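Asker: here is my input, please return the structure:
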Amino acid sequence: MSTESVPSPKPQANSEYAQRIDWVIDYLRGNLDRQVGLAELASVACFSEFHFHRMFRAVSGETLKNFTNRLRLKKAARLLRYSEQSLTDIALDCGFSSSATFSRAFRAGYDTSPRQYRKSGEIKKSKICKELFPEDEYGLSMSAEEKRAAFPVRLIDIPERQVAYIRVTNAFEMDRVLTAFKTLIEWAKSQDIFSEGILFGMTVDDPHVTPKHLYRYEVCLASSFPFECMEGMSKLKMPAMRYAVIKVSGDLHKVATAWDYLYRDWLITSAYEPEHAPALEVFLDKESAMDWSHFELELCLPVRKHAEMRS
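Answerer: This next block holds a predicted model:
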């Protein structure tokens, strides 16, 4: 792991400024394959170019350079683990000028080379991973055959939809996430869109490589009816996409087991690779979304065929 220090959590930002930086973050996530200029990002946020860097750091807790580099490395780590793309293609896909530049940045960030990471499937010196996911917490004792029987995978196509969301930072503090769910549910009921809406969470960051206090989770509700977001919420348009879906009923350990099976067993033997989009956790029993002792979920991994990735 890099010894570079990570920023401390920032006080709650002004909601308008926070929303503007959310726009920038969403824009960056969709344009990691190219260099996005300062003027372009400042325009997205409706900030002056002269003040944009300071505003971004004040709200996000990171410099724009560090934040963008971290997004690129996270995308690269995902492609290394779950795709067959060459190192050069991954480098260009993630906005690096060459495979050599990419390799240097990856080693500086994760203390291992891209080739070593692809071969081992893990970042061996990641204190983050060890801290957040000690092996005895998983309880993943099921055999591959048992997982396959317990977690049948189906492919579904979900159309474009409008989504209201609350972005939670330092999301390993469960109270933060539960508060966001409570706020979103109460708002959706006041808008009369809760009963028909789809309630879900999006894992924006890879918990294996993201500092604990920077880990983000988005609490979301998709609706086919028009709505107005309240203060502290944002709106985005999710594009139509294909998902590999597993239904799971159980506690956090079973949810972790299902995710593990979907990524490590099903995906690597399928004809699919992950899209560069967040995975979803859809709450089937919306009224019980605040009860985290038991879950009724559909785990949705965005995918596309291998040939589409290389074309």
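
Asker: only C-alpha atoms for contact and neighbour calcs from this point on.
Answerer: Will do.

Asker: how far does stretch 202-213 sit from its chain's centre?
Answerer: Computed by CA atoms, centre = their mean, to the nearest Å, the chain-centroid distance of stretch 202-213 equals 7 Å.

Asker: buried set for that stretch?
Answerer: 202, 203, 204, 205, 206, 207, 208, 209, 210, 211, 212 (16 or more other CA atoms under 10 Å).

Asker: now intersect those residues with the strands, please.
Answerer: 202, 203 (DSSP state E).

Asker: quick one: the helices in this protein?
Answerer: Along the chain, the segments classed as helices by DSSP state H run 15-29, 38-45, 49-60, 64-82, 87-93, 99-110, 114-120, 127-132, 135-138, 144-150, 174-190, 252-261, 306-310.

Asker: what packs against the last one?
Answerer: Helices and strands touching helix 306-310, by 3 or more CA pairs under 8 Å, 6 or more residues apart in numbering; DSSP states H and E, are strand 272-274.

Asker: and if we set it to 6 Å?
Answerer: With contacts taken as 3 or more CA pairs under 6 Å, 6 or more residues apart in numbering; DSSP states H and E, helix 306-310 sits against no other helix or strand.

Asker: identify each buried residue in it, please.
Answerer: Quick answer for helix 306-310 (16+ other CA under 10 Å): residue 306.

Asker: need the residues that contact it.
Answerer: Identification of contacts with helix 306-310 by CA atoms under 6 Å, 6 or more residues apart in numbering yields 272, 273.

Asker: could you rerun that using 8 Å?
Answerer: The contact list for helix 306-310 (CA atoms under 8 Å, 6 or more residues apart in numbering) reads 83, 85, 271, 272, 273.

Asker: cool, and the third one?
Answerer: Around helix 49-60, the neighbours that count as contacts under CA under 8 Å, 6+ apart are 10, 13, 17, 18, 21, 38, 39, 42, 62, 63, 64.

Asker: so which of those is the closest to residue 165?
Answerer: Taking CA to CA as the measure, residue 18 is the one of those closest to residue 165, at 12.9 Å.

Asker: show me what contacts the closest one?
Answerer: Residue 18 neighbours (CA under 8 Å, 6+ apart): residue 59.

Asker: so residue 237 sits against residue 159, correct?
Answerer: No: between residue 237 and residue 159 there is no contact under CA atoms under 8 Å: 10.6 Å.

Asker: so who does the residue nearest to the spatial centre of the chain touch?
Answerer: Nearest to the geometric centre of the chain sits residue 204, at 1.8 Å (CA atoms, centre = their mean). Residues in contact with residue 204, defined by CA under 8 Å, 6+ apart, are 216, 217, 218, 278, 279.

Asker: tell me if I'm right that the fourth one and residue 302 touch.
Answerer: Same thing as residue 278. Yes: using CA under 8 Å, residue 278 is in contact with residue 302, at 7.3 Å.

Asker: Proceed likewise with the subsequent sequence, for comparison:
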Amino acid sequence: MRSRSTPSVSLLEYQRRIDQAIRFILARIDQPISLDEVAEAACFSKFHFHRLFTALMNEPPGEYIMRKRLERAAIRLVYADTPVSTLAGDYGYSSVAAFSKAFRQWFGGPPTAIKAIRGRLESEKGKLQTRYGKTLVADELFGAAAGAGNPARRESIRRRVILRRLKEFELHYLPSARGYEVGGIWETWATLREQACAVAPEADCDWFALSHDHPGLTPPDRCRYDACVALPKKARAALPLPRLAVPGGDVAVYQVAGPEASILPQYLDFYTHWMPHSGFEPADYPLIEHYLPGCRPGHIRVQLWVKVQPMRMAPGRVS
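Answerer: Purely as a prediction, here's the structure:
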């Protein structure tokens, strides 16, 4: 007779494999992606992968890939002013017209409109709103002080940003079952700390998170958050959680602190005031958060590690 725990163990294994599929997709989001390759990365039969992905993620894998490409394109458009022609090519569209049509169908307005939001995006309803009830709002994209024309504020933030070269390193991770919901995040951290500190002294643990989605662009129930820990080498095999390798590369480091509700506006300050004037654009990688000593419910101390790459220019700016 099967144990009562067998279904939950199976579900956890399915979720782990779907997570492998998602990481495979995001690592290649600017390349052609075959669903057969994604199924293989997740160790699923290609005949069952589509059904299982749809059941666990509540959206088909093809739509997930399209959504993530459009969200990444919007981030580069909003914060780096990347030419639309560059975005169209980078995310696999045959022309600017095809990219602009897909962008309008999803967000409810053309690429040029997202930079001109004042309040809410005034346009026809796209799939983001009709299917998920998510409306684009200026304060969620640019922060309350959207004034990118504030030189003093921009200079203050510029002085706080440090560029560094990151070497590849390994993390154990535990996904938040409730995405970015604050209570769910703290529950996830409590579980991770308990498990990590059972195999290594807390002083030897280094705490991180991966925030996979922009809350201003992604429906709340689609936002993904992983609490992570870097362990000393001798303790890594003892922690029964999945691992991931954070690739090396250039990162912009920006430190913030305060109550949970103050963290997103500080993140948006960095993206709004520093990124468009830096000569860099955000790379296709989740936001890395490095948690510092003294974090507790009600007060966060964290360094943003934003993977960046030199701004890619295209001949002419087509919109």
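
Asker: and the TM-score between these chains?
Answerer: Once superposed, the chains reach a TM-score of 0.82 (TM-score structural alignment, normalised by the length of the first structure), with 294 aligned residues with a CA RMSD of 3.2 Å.

Asker: circling back: quick one: the contacts of residue 204 of the first structure as a markdown table, columns for neighbour count and distance to residue 266 of the first structure too.
Answerer: Formatted as a markdown table, the contacts of residue 204 of the first structure follow (neighbours: other CA atoms under 10 Å; distance: CA to CA, whole Å):
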| residue | neighbour count | distance to residue 266 of the first structure |
| --- | --- | --- |
| 216 | 21 | 26 |
| 217 | 23 | 24 |
| 218 | 23 | 25 |
| 278 | 18 | 18 |
| 279 | 21 | 15 |
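
Asker: so which of those comes closest to residue 72 of the first structure?
Answerer: The closest of the contacts of residue 204 of the first structure, once distances to residue 72 of the first structure are taken by CA to CA, is residue 278, at 14.2 Å.

Asker: quick check: residue 105 of the second structure touching residue 129?
Answerer: No: when contacts are counted by CA under 8 Å, residue 105 of the second structure is not listed as touching residue 129 (10.2 Å).

Asker: give me the aligned partner of residue 25 of the first structure over in the second structure.
Answerer: Residue pairing (TM-score structural alignment): residue 25 of the first structure is matched to residue 22 of the second structure.

Asker: what's the answer for residue 103 of the first structure, then?
Answerer: So, by TM-score structural alignment, residue 103 of the first structure is matched to residue 100.

Asker: ok, residue 40 of the first structure next?
Answerer: By TM-score structural alignment, residue 40 of the first structure lines up with residue 37.

Asker: for its match, what are its contacts?
Answerer: So residue 37 of the second structure contacts nothing (CA under 8 Å, 6+ apart).

Asker: one more: residue 233 of the first structure?
Answerer: Going by CA under 8 Å, 6+ apart, the list of residues near residue 233 of the first structure reads 19, 164, 165, 166, 167.

Asker: one more time with 6 Å
Answerer: 165, 166.

Asker: roughly how far apart are it and residue 177 of the first structure?
Answerer: 14 Å (CA to CA, to the nearest Å).

Asker: can you pull the buried residues of stretch 148-167 of the first structure?
Answerer: Here stretch 148-167 of the first structure shows 148, 151, 153, 162, 163, 164, 165, 166, 167 as buried, counting by 16+ other CA under 10 Å.

Asker: which of those residues fall in strands?
Answerer: Per DSSP E, these map to strands at 162, 163, 164, 165, 166, 167.

Asker: and those residues as TSV, adding distance to residue 242 of the first structure?
Answerer: What follows is those, written out as TSV (distance: CA to CA, whole Å):
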residue	distance to residue 242 of the first structure
162	17
163	17
164	20
165	21
166	24
167	23
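
Asker: tell me the one of those residues nearest residue 32 of the first structure?
Answerer: Distances from residue 32 of the first structure to these, taken by CA to CA, are shortest for residue 167, at 20.0 Å.

Asker: mind telling me what that closest one corresponds to in the second structure?
Answerer: Match for residue 167 of the first structure (TM-score structural alignment): residue 175.

Asker: not counting sequence-adjacent ones, nearest residue to its match?
Answerer: Nearest non-adjacent residue to residue 175 of the second structure, counting by CA to CA, 6 or more residues apart in numbering: residue 226, 4.2 Å away.

Asker: can you tell me which residues contact the aligned residue in the first structure for the one you found?
Answerer: The alignment partner of residue 226 of the second structure in the first structure, by TM-score structural alignment, is residue 218. For residue 218 of the first structure, the contacting residues are 166, 167, 168, 201, 202, by CA under 6 Å, 6+ apart.

Asker: could you pull out the strands for the stretch 201-311 of the first structure?
Answerer: 216-223, 234-238, 241-250, 272-274, 279-283, 295-305 (DSSP state E, counting those that start in this stretch).

Asker: could I get these as a markdown table with distance to residue 91 of the first structure?
Answerer: Listed next are the strands of the stretch 201-311 of the first structure as a markdown table, based on distance: least, CA to CA, whole Å:
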| stretch | distance to residue 91 of the first structure |
| --- | --- |
| strand 216-223 | 24 |
| strand 234-238 | 26 |
| strand 241-250 | 24 |
| strand 272-274 | 17 |
| strand 279-283 | 22 |
| strand 295-305 | 20 |
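
Asker: buried deepest among those strands, which one?
Answerer: strand 216-223 (a mean of 24; mean count of other CA atoms under 10 Å).

Asker: to what extent does it diverge from the second structure after superposition?
Answerer: Once fitted to the second structure, strand 216-223 of the first structure is off its aligned match by 1.6 Å on average (mean CA distance after the TM-score superposition for the first structure).

Asker: quick one: residue 143 of the second structure and residue 279 of the second structure, what's the gap?
Answerer: 21 Å.

Asker: the more surrounded of the two?
Answerer: residue 143 (19 against 13; other CA atoms under 10 Å).

Asker: please verify my assumption that the more buried one contacts residue 264.
Answerer: No: applying CA atoms under 6 Å, one finds residue 143 of the second structure not in contact with residue 264, separated by 8.2 Å.

Asker: just to revisit the earlier point, got TSV for the contacts of residue 204 of the first structure, with distance to residue 228 of the first structure too?
Answerer: What follows is these, written out as TSV (distance: CA to CA, whole Å):
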residue	distance to residue 228 of the first structure
216	23
217	21
218	18
278	24
279	25
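
Asker: so how far is residue 113 of the second structure from residue 165 of the second structure?
Answerer: In terms of CA to CA, residue 165 of the second structure sits 35 Å off from residue 113 of the second structure.

Asker: follow-up on the earlier one: and the match of residue 25 of the first structure, how many neighbours?
Answerer: Neighbour tally, residue 22 of the second structure, other CA under 10 Å: 19.

Asker: next one: it from residue 114 of the second structure, what distance?
Answerer: In terms of CA to CA, residue 22 of the second structure sits 27 Å off from residue 114 of the second structure.
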